[in-house]
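Participant: Predicted model and sequence follow; I will ask about them next.
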Amino acid sequence: MRQMIDFRDYLIEKFSDIDKALSFLEVLLEEHEKDPDGAALYYGFSAAVEAQGGVQKFALKTHSTPQAISDALLSKDEIQIAELLKKQVLTRRGKDKDIAQNRPLPKGWREVKIIDFSPLQRGFDLPAAQIKEGTYPVVYSNGIKNHHSEYKAKAPGVVTGRSGTIGEVTYVTQDYWPHNTSLWVTDFKGNHPKFVFYFLQNLRLDRFYAGSGVPTLNRNDVHKKSILIPTLPEQKAIASLLEKWDKDIEKTEALIEAKEKRFKWLMTRLIAQSCKHWNHYKASELFKNISCKGYPKEELLSVTQDRGVIPRYMLEGRVMSPTNGTDSYKLVEPGNFVISLRSFQGGLEYSKYRGIISPAYTVLLPEKKINDDFYRHFFKTYIFVEKYLALAVIGIRDGKQINLEAFKSIKLPLPSLPEQQRIAQTLNTAQQEIYLLKQLAEQYRTQKRGLMQKLLTGKWRVKPNIKARI
């Protein structure tokens, strides 16, 4: 297991409640059992303790003794930590298995096993070479990815991943072919199909992962799980309410897609079609290569294709820690451009942040008065990547990189500053609209997740007058 940087901050930021922290630590525990020499278990454990406000609070919420936690943190003994986490995880799993003793049964609800609610069966083999073009969806572990001339299951259908992608659930509205990488619900047992879909979504099926190679869902473990379900009228009402959020999400995502198409059209109209009319200067006349080192205490930055140059703590997942210190790292200031190591995906990224990056990157400082946002957009255009930058790219496929000396000789457009500002303002406005819509879509998704957690567990009940209207 690789060493991680900013892991504590990442965990503290992401897992503000104990259930989320323990879910993540459960994954770490499984990885630790495969690689006992890894350091992630200790980092994750200590970060979770800090995220919960210290030893006492963490102990209270995880049914562990403060002394045991303190001893583990002080000793950094991963075996001790692993044993402590096993206790927490087993306690958590025990609660899942015996829900009747840990949660009151909502009025009108009943307890059943998954096998008596939505039994799952392995899908059918269908090699890619045997697919014949048709109208019937082929549902894989990660959703509908093809269409075939035959079907194996009648609609409606609920399908989840068996191998490869675990946890994703797909609802199918027409007759379909469940692929062998999936598990499909063979009998809804009198339950509302859309409710079954939402229920399995909320169940976190990825918890039933089995195997150490390709992720595989153990359906036998799923079938044994006890759950609480409402009456059919309440199932229909819950599904209807959640569908309203799905429709809002779909409408917003359609708007995002339309706005993104318009943004690409604007990029072409305002930049690509105008380039030939602008004065051109060598890149070395517009930008100079700078290399300021000796700032090891500055924020570590990462170069990304979609977000530019950002602090590493903003990255999701794990990032590599520098093994030889950061004295040789280069300083980046707001307004600098960085030549990305992944040149085949764009080439130059803009920084709004001060910090340091690997010495493998090239940092550029504008030599002439420019509008930063104009060039931030320009460096993402198809015409820049394919016409201008292509002259300085060497290597093939993933091995492509920018030859700095060749880049210096490329002639880049320099519109007048007022024109740069006008174009940048138009593109910024269009980009901001997309950003706000994405925020709205995420708000809808967050609201839906919250509703699912409440409605599908009986913590919130649908009012009788609402059920009567559905």
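Facilitator: Looks like it came in fine. Numbers count the residues shown, from 1 in each chain.
Participant: hey, let's count contacts and neighbours off CA atoms from now on
Facilitator: Noted.
Participant: Quick check: the gap between Ile69 and Leu120.
Facilitator: Applying C-alpha to C-alpha, to the nearest Å, the value for Ile69 to Leu120 is 40 Å.
Participant: actually Ala468, sorry about that
Facilitator: In this structure, Ala468 lies at 32 Å from Leu120, with C-alpha to C-alpha as the measure.
Participant: higher neighbour count, the two?
Facilitator: Here Ala468 and Leu120 are set side by side on neighbour count (other C-alpha atoms under 10 Å), and the busier one is Leu120, at 23 against 10.
Participant: what about the nearest residue to the more buried one once chain neighbours are set aside, how many residues close to it?
Facilitator: Of all residues beyond its chain neighbours, the one nearest Leu120 is Val185 (4.7 Å), with distances taken as C-alpha to C-alpha, 6 or more residues apart in numbering. Residues contacting Val185 under the criterion other C-alpha under 10 Å number 24.
Participant: Val185 against Gly157, yeah?
Facilitator: Yes. With contact taken as C-alpha atoms under 8 Å, Val185 and Gly157 are classed as touching, separated by 6.9 Å.
Participant: next, the one to line up against it:
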Amino acid sequence: MADNKDKKVLNVPALRFPEFTEEWNEYAIGKVLSIGNGRDYKHLHNGNIPVFGTGGYMTSVDDFLYDGESVFIGRKGTINKPLYYNGKFWTVDTLFYTHSFVNVLPKFVYCLFQTINWLKYNEASGVPSLSKATIEKIKVCIPSMDEQDKLSNLLFLLDKRIEVQNKIIEDLKKLKSAIVDKLYLSTKGKTYPFRELFEVVNERNKNNAYSNVLSASQELGMIERSDINIDIKFEQDSISRYKIVHKGDYVVHLRSFQGGFAFSDRTGICSPAYTILRPNDMVVYGYLSYFFTSKPFIKSLKLVTYGIRDGRSINVDEWLDMTVTLPTKQEQIHVLAIINAIDSKLRNETMIRSDLHRQKLCLLNSMFI
């Protein structure tokens, strides 16, 4: 690929294939594409998937769909007769599609649209809104058909590689889940009520010794609230009432349908609404973290769970009377070693996926204008 950073006077991207030297041409989208509403396009993907919708305004632009003929602009959702396609849910009453391409390849448009800052063209003060007329006026730069073909083929190959990586990760998650269920169901040892293994602690942050607020995540356990994309406001003075979570504790949260027990591999503070469970020395560090995410355990919580949907809560006092089979410490360490090996593989594959996404973003930023 040729680096064109020295040719800033030309209307060319910073990075491109060496055989292409001509400038890109600028057009309004409406000059090279015809934009239709979802209501006008009754079937998607050669008629195999029906599209229901009324067209109109988009409430946001979350993703794009490409069926080989048209590029669909819409938002993902699960309301208003959702359409499930290519592993995603689409709310099709906010769907537009492009057709009747003039000197531009549909697959190039699919890539090009991923480079546009759509929120820049937001027409509403509240929920983002974008109309067909506005889309048609957006200016884009387009190269020759040959360069469009080569550039989009490169990005499509990268997308395929990302799909493969997603499949690797999903298969590893399924393997881990199956192994966790098998290991804990087949374990042998002495049976204990949970109250003989855990102490309910209510240590408050009275002296504001800790300021890092933790939140419960079923997949990652207790994580720093600052690390998640949810901005929960609270008065700084109120953290003196928060509960202290020590490394190795388990935290009971409200999402019982996910298990409701989050392991903490760090010390911090959490909401007073959480219940903190501190295991005694009969339980190896982290051993029950995987058990508490297993399907058999989650199913058993139905006996001590009250309420509906996200508001369901676990009656901890009743749960403490339930029992668990606990193997020897040596066996606990062996079980952890097996599962941790899979976790390590999962982390590595997830890092590879992140690298692929960064690579794609870099190409989108440097190979388009």
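Facilitator: Noted; the coordinates are in hand. Quantities reported herein were computed from a predicted structural model and do not represent experimental measurements.
Participant: Under the alignment, what does the residue nearest to Leu120 of the first structure map to in the second structure?
Facilitator: When the structures are aligned by TM-score structural alignment, the residue of the second structure matched to Val185 of the first structure is Thr98.
Participant: How about the contacts made by its match?
Facilitator: Taking C-alpha atoms under 8 Å, 6 or more residues apart in numbering as the criterion, Thr98 of the second structure is in contact with 33-36, 70-72.
Participant: same thing but 6 Å
Facilitator: With contacts defined as C-alpha atoms under 6 Å, 6 or more residues apart in numbering, Thr98 of the second structure is in contact with 34-35, 70-71.
Participant: So what's the gap between stretch 98-109 of the second structure and the chain middle?
Facilitator: When distances are taken as C-alpha atoms, centre = their mean, to the nearest Å, stretch 98-109 of the second structure is centred 30 Å away from the chain's centroid.
Participant: quick one: buried residues of it?
Facilitator: Neighbour counts using 16 or more other C-alpha atoms under 10 Å place 98, 101, 104-109 of stretch 98-109 of the second structure among the buried residues.
Participant: Skipping adjacent residues, who's closest to Phe124 of the first structure in space?
Facilitator: With C-alpha to C-alpha, 6+ apart as the measure, Asn180 is the residue that lies nearest to Phe124 of the first structure, at 4.5 Å, once sequence neighbours are left out.
Participant: go on, Leu389 of the first structure?
Facilitator: Leaving aside its chain neighbours, Leu389 of the first structure sits nearest to Phe407 (7.3 Å; criterion: C-alpha to C-alpha, 6+ apart).
Participant: count of residues packed around that neighbour?
Facilitator: Phe407 of the first structure is flanked by 19 other residues according to other C-alpha under 10 Å.
Participant: Need the counterpart of it in the second structure.
Facilitator: Applying TM-score structural alignment, one finds that Phe407 of the first structure aligns to Trp319 in the second structure.
Participant: Also Ile271 of the first structure?
Facilitator: So, by TM-score structural alignment, Ile271 of the first structure is matched to Tyr184.
Participant: Just the element for its match, please.
Facilitator: Per DSSP states H and E, Tyr184 of the second structure falls inside helix 145-185.
Participant: quick one: which helix or strand includes whatever residue of the second structure lines up with Glu419 of the first structure?
Facilitator: Pairing criterion TM-score structural alignment: the partner of Glu419 of the first structure within the second structure is identified as Glu331. If you go by DSSP H and E, Glu331 of the second structure is part of helix 329-366.
Participant: Distance-wise, check Ala273 of the second structure relative to Gln114 of the second structure.
Facilitator: Taking C-alpha to C-alpha as the measure, Ala273 of the second structure falls 41 Å from Gln114 of the second structure.
Participant: Comparing these two, which shows the higher neighbour count?
Facilitator: Using other C-alpha under 10 Å, the more surrounded residue of Ala273 of the second structure and Gln114 is Gln114, with 15 against 11.
Participant: which non-adjacent residue is nearest Thr293 of the second structure?
Facilitator: Of all residues not flanking Thr293 of the second structure in the chain, Gly259 sits nearest, at 5.5 Å (C-alpha to C-alpha, 6+ apart).
Participant: counterpart of the one you found in the first structure?
Facilitator: Alignment note (TM-score structural alignment): Gly259 of the second structure maps to Gly346 of the first structure.
Participant: Any idea how many residues pack against its match?
Facilitator: Gly346 of the first structure sits with 20 neighbouring residues when counted by other C-alpha under 10 Å.
Participant: any idea how far it is from Phe263 of the first structure?
Facilitator: Gly346 of the first structure sits 17 Å away from Phe263 of the first structure when distances are taken as C-alpha to C-alpha.
Participant: what do you get for Lys293 of the first structure?
Facilitator: When C-alpha to C-alpha is applied, the distance between Lys293 of the first structure and Phe263 of the first structure equals 38 Å.
Participant: Neighbour count for those two, which is higher?
Facilitator: Neighbours were tallied for Lys293 of the first structure and for Phe263 using other C-alpha under 10 Å; the higher tally belongs to Phe263 (20 against 16).
Participant: just checking, Phe108 of the second structure touches Leu151?
Facilitator: No. With contact defined as C-alpha atoms under 6 Å, Phe108 of the second structure does not reach Leu151; the gap is 7.6 Å.
Participant: Need the overlap of contacts for those two.
Facilitator: Residues touching both Phe108 of the second structure and Leu151 (C-alpha under 6 Å, 6+ apart): none.
Participant: Secondary structure class of the match of Val185 of the first structure, three-state.
Facilitator: strand (DSSP: H, G, I helix; E, B strand; the rest coil).
Participant: Could you find the counterpart of Val222 of the first structure in the second structure?
Facilitator: Using TM-score structural alignment, Val222 of the first structure lines up with Ile135 in the second structure.
Participant: Ok, Gly108 of the first structure next?
Facilitator: Checking with TM-score structural alignment, Gly108 of the first structure has Glu23 as its match.
Participant: ok, the closest residue to Glu349 of the second structure other than its chain neighbours - how many residues close by?
Facilitator: Leaving aside its sequence neighbours, Glu349 of the second structure sits nearest to Ile169 (C-alpha to C-alpha, 6+ apart; 6.4 Å). Neighbours of Ile169 of the second structure under the rule other C-alpha under 10 Å: 19.
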